[in-house]
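fold the following and give me the result.
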Amino acid sequence: MRQAIVLVLAALLIGLVGCTPKMKTNTISQFNAEYDRVKGQGYQIQPGDTLDITFFYTPEYNATSVPVRPDGRIQLSLVGDFPIAGMTPDQAAAELKKIYTKELKNPDLAVIVKTFGASAVVVQGEVRNPAQIPLIGNARLLQIISQAGGFLPTADIRNVTIVRHSTGGKPLVTVVNLQDALQGVNPANDIGMLPGDVVFVRPLKMNNENRGGGMPVLTAPSAEPE
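I've put the predicted structure just below:
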């Protein structure tokens, strides 16, 4: 489900960028604040993950390789369906302990993420291999683009658009100049990535006004920060 939402957002972003040369954007500071907020919360369980549920005093109820379904729920004995997506492992363990207290005398348990199925960034546009890139560790924007094969010669690396929807509300949108980041002029533009981020590398635009002969002029569309 989450992957489908991300791909829909990517399609909408491509259409938006293609139709609108100017759009209001968020600041890099807002992106960094959201990054710090999410990282501060710890990892949140997502559809596609698999979990191990370990009971310390009643191991007969242990559950291994439990899949988190697209609807964000898992199936457990004595509990049935449990909505776990969006919780940290510690939060999930605390909630399950409350439920199992009704059935077990010592329901101390731990929730461990065994495999991560939904941590990815979608990269589209003028890169060699547009794809959904697995997000490992504290990867940054240039690293993710490198994993997508790097920029094509037609890429407008001064105007790379990122959409972030981890807020749970209105997505954040920013446009960064990665040429500055590559040259070390403004390394802060190489922002940290979060699961579900969508990156769109625009193509360079040919100036249609230059029709008087000679070589066409390549220009980059501008963006207006909020």
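
okay, CA-based contacts and neighbour counts for the rest of this
Noted.

quick one: the strands in the chain, in order.
24-25, 50-55, 63-67, 73-76, 80-83, 109-115, 120-125, 131-134, 155-164, 172-176, 198-203, 205-206, 218-219, 224-225 (DSSP state E).

export those strands to CSV and tack on distance to Gly42 and mean neighbour count?
Shown next, in CSV, are those (distance: least, Cα to Cα, whole Å; neighbours: other Cα atoms under 10 Å):
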stretch, distance to Gly42, mean neighbour count
strand 24-25, 27, 14
strand 50-55, 16, 20
strand 63-67, 20, 16
strand 73-76, 19, 17
strand 80-83, 18, 12
strand 109-115, 12, 18
strand 120-125, 16, 24
strand 131-134, 18, 18
strand 155-164, 17, 22
strand 172-176, 20, 22
strand 198-203, 21, 24
strand 205-206, 41, 14
strand 218-219, 41, 12
strand 224-225, 29, 13
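
one more, for comparison:
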Amino acid sequence: MKMESHFRIHLVILTLVLALAAAFRSYAAETDSRSDTESSDSLELLVGDEIRLSFPGAPELSGEQRIRRDGRITLAFVGEKEVIGYTSSQLEDKLLEWYDDQIVTKEVTVTLLSSTFPIYVQGTVLQPGEIMSDRHLTALEAVLKAGYDPKQANLKKVRVIRTEGDRRKNFNLDLQAVLEGEDVEPFFLKPSDIVMVPEKFIWTGRR
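Prediction:
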């Protein structure tokens, strides 16, 4: 009887692990398919990001750079420019402005190659704490990396806490809807964001 009980427990654990792995692969594939558009067009550049500048009409200006701690990069013939806070498309506009008198072909492409920053996952997860990411990470990906028990974690009421200067913002997310296949816009995290996963409330009927 004990052996049968242990076997059932191991079977349940294995089923949960396989389900989480399948969910992560499915969601990762979906977000990866959007990564070029999402990362380049809607996410702000951060300190430590590595970017590629491509000038079709002036290849001598093209190259790869990493954004320094002061938020700047060094541009040929232009000098040092602060670029953090811009999205890739916004930086493209600024580059055309900075090089307006020096290039004939008014075209430039900014590509985000890599990004490394910490985020934190707390609450009802299997491995709470810091997660270092080398790319822009969604809230769901962070929770999947930390691991969770579907019977205990309430993914319908996940909260992201973000500090910007002296202000703190809260974002309420329904990550369960994403896992269930609903068309929900991915929520991308920023450096030092805190993802809080609450516990499910289970009504026992007792007083």
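
what's the closest of the strands of the first structure to Thr101 of the first structure?
Among those, strand 109-115 comes nearest to Thr101 of the first structure, with 11.0 Å by Cα to Cα.

what ranges do the helices span in the first structure?
For the first structure, helices defined by DSSP state H occupy the ranges 2-19, 28-41, 89-100, 141-147, 178-182.

against which helices or strands is the longest one packed?
Taking 3 or more Cα pairs under 8 Å, 6 or more residues apart in numbering; DSSP states H and E as the contact definition, the neighbouring helices and strands of helix 2-19 of the first structure are strand 120-125, strand 198-203.

and if you look at the shortest one?
Under the contact definition 3+ Cα pairs under 8 Å, 6+ apart, helix 178-182 of the first structure sits against strand 155-164.

between the strand it packs on and strand 172-176, how many degrees?
Calculated by axes from the mean of the first three to the mean of the last three Cα atoms, to 10 degrees, strand 155-164 of the first structure forms an angle of 160 degrees with strand 172-176.

let me see the residues that make contact with strand 155-164 of the first structure.
Strand 155-164 of the first structure has contacts (Cα atoms under 8 Å, 6 or more residues apart in numbering) with 13, 31, 126-127, 151, 171-180, 194, 196-204, 220-222.

apply 6 Å and report the result again.
126, 171-179, 197-204 (Cα atoms under 6 Å, 6 or more residues apart in numbering).

hmm, back to that, Gln44 of the first structure: which of the strands of the first structure is closest?
With distances scored as Cα to Cα, the stretch of the strands of the first structure nearest to Gln44 of the first structure is strand 109-115 (9.7 Å).

once aligned to the second structure, how far is that closest one on average?
Superposing on the second structure places strand 109-115 of the first structure at an average distance of 2.6 Å from its equivalents, by mean Cα distance after the TM-score superposition for the first structure.

counting contacts, what elements does that strand pack onto?
strand 50-55, helix 89-100 (3 or more Cα pairs under 6 Å, 6 or more residues apart in numbering; DSSP states H and E).

for Gly72 of the first structure, which of these is the nearest?
Ranking those by proximity to Gly72 of the first structure (Cα to Cα) places strand 50-55 first, at 11.4 Å.

can you give me the offset of that closest one from its chain's centre?
Chain-centre distance of strand 50-55 of the first structure: 25 Å, with Cα atoms, centre = their mean, to the nearest Å.

so which of the helices of the first structure comes closest to Val122 of the first structure?
Nearest of these to Val122 of the first structure, taken as Cα to Cα: helix 2-19 at 7.2 Å.

tell me how far the closest one lies from the chain's centre.
For helix 2-19 of the first structure, the distance to the chain centre is 13 Å (Cα atoms, centre = their mean).

ok, stretch 117-137 of the second structure next?
10 Å.

same question for stretch 144-163 of the second structure.
With Cα atoms, centre = their mean as the basis, stretch 144-163 of the second structure stands 15 Å off its chain's centre.

just put the helices and strands packed on strand 109-115 of the first structure in JSON lines and tack on distance to Arg73 of the first structure.
Below are these laid out as JSON lines (distance: least, Cα to Cα, whole Å):
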{"stretch": "strand 50-55", "distance to Arg73 of the first structure": "11"}
{"stretch": "helix 89-100", "distance to Arg73 of the first structure": "11"}
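
so Leu218 of the first structure makes contact with Pro203?
No: using Cα atoms under 6 Å, Leu218 of the first structure is not in contact with Pro203; the gap is 10.1 Å.

make JSON lines from the strands of the first structure and add distance to Ile144 of the first structure to it.
What follows is the strands of the first structure, written out as JSON lines (distance: least, Cα to Cα, whole Å):
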{"stretch": "strand 24-25", "distance to Ile144 of the first structure": "21"}
{"stretch": "strand 50-55", "distance to Ile144 of the first structure": "24"}
{"stretch": "strand 63-67", "distance to Ile144 of the first structure": "27"}
{"stretch": "strand 73-76", "distance to Ile144 of the first structure": "29"}
{"stretch": "strand 80-83", "distance to Ile144 of the first structure": "31"}
{"stretch": "strand 109-115", "distance to Ile144 of the first structure": "20"}
{"stretch": "strand 120-125", "distance to Ile144 of the first structure": "8"}
{"stretch": "strand 131-134", "distance to Ile144 of the first structure": "7"}
{"stretch": "strand 155-164", "distance to Ile144 of the first structure": "12"}
{"stretch": "strand 172-176", "distance to Ile144 of the first structure": "14"}
{"stretch": "strand 198-203", "distance to Ile144 of the first structure": "9"}
{"stretch": "strand 205-206", "distance to Ile144 of the first structure": "24"}
{"stretch": "strand 218-219", "distance to Ile144 of the first structure": "25"}
{"stretch": "strand 224-225", "distance to Ile144 of the first structure": "24"}
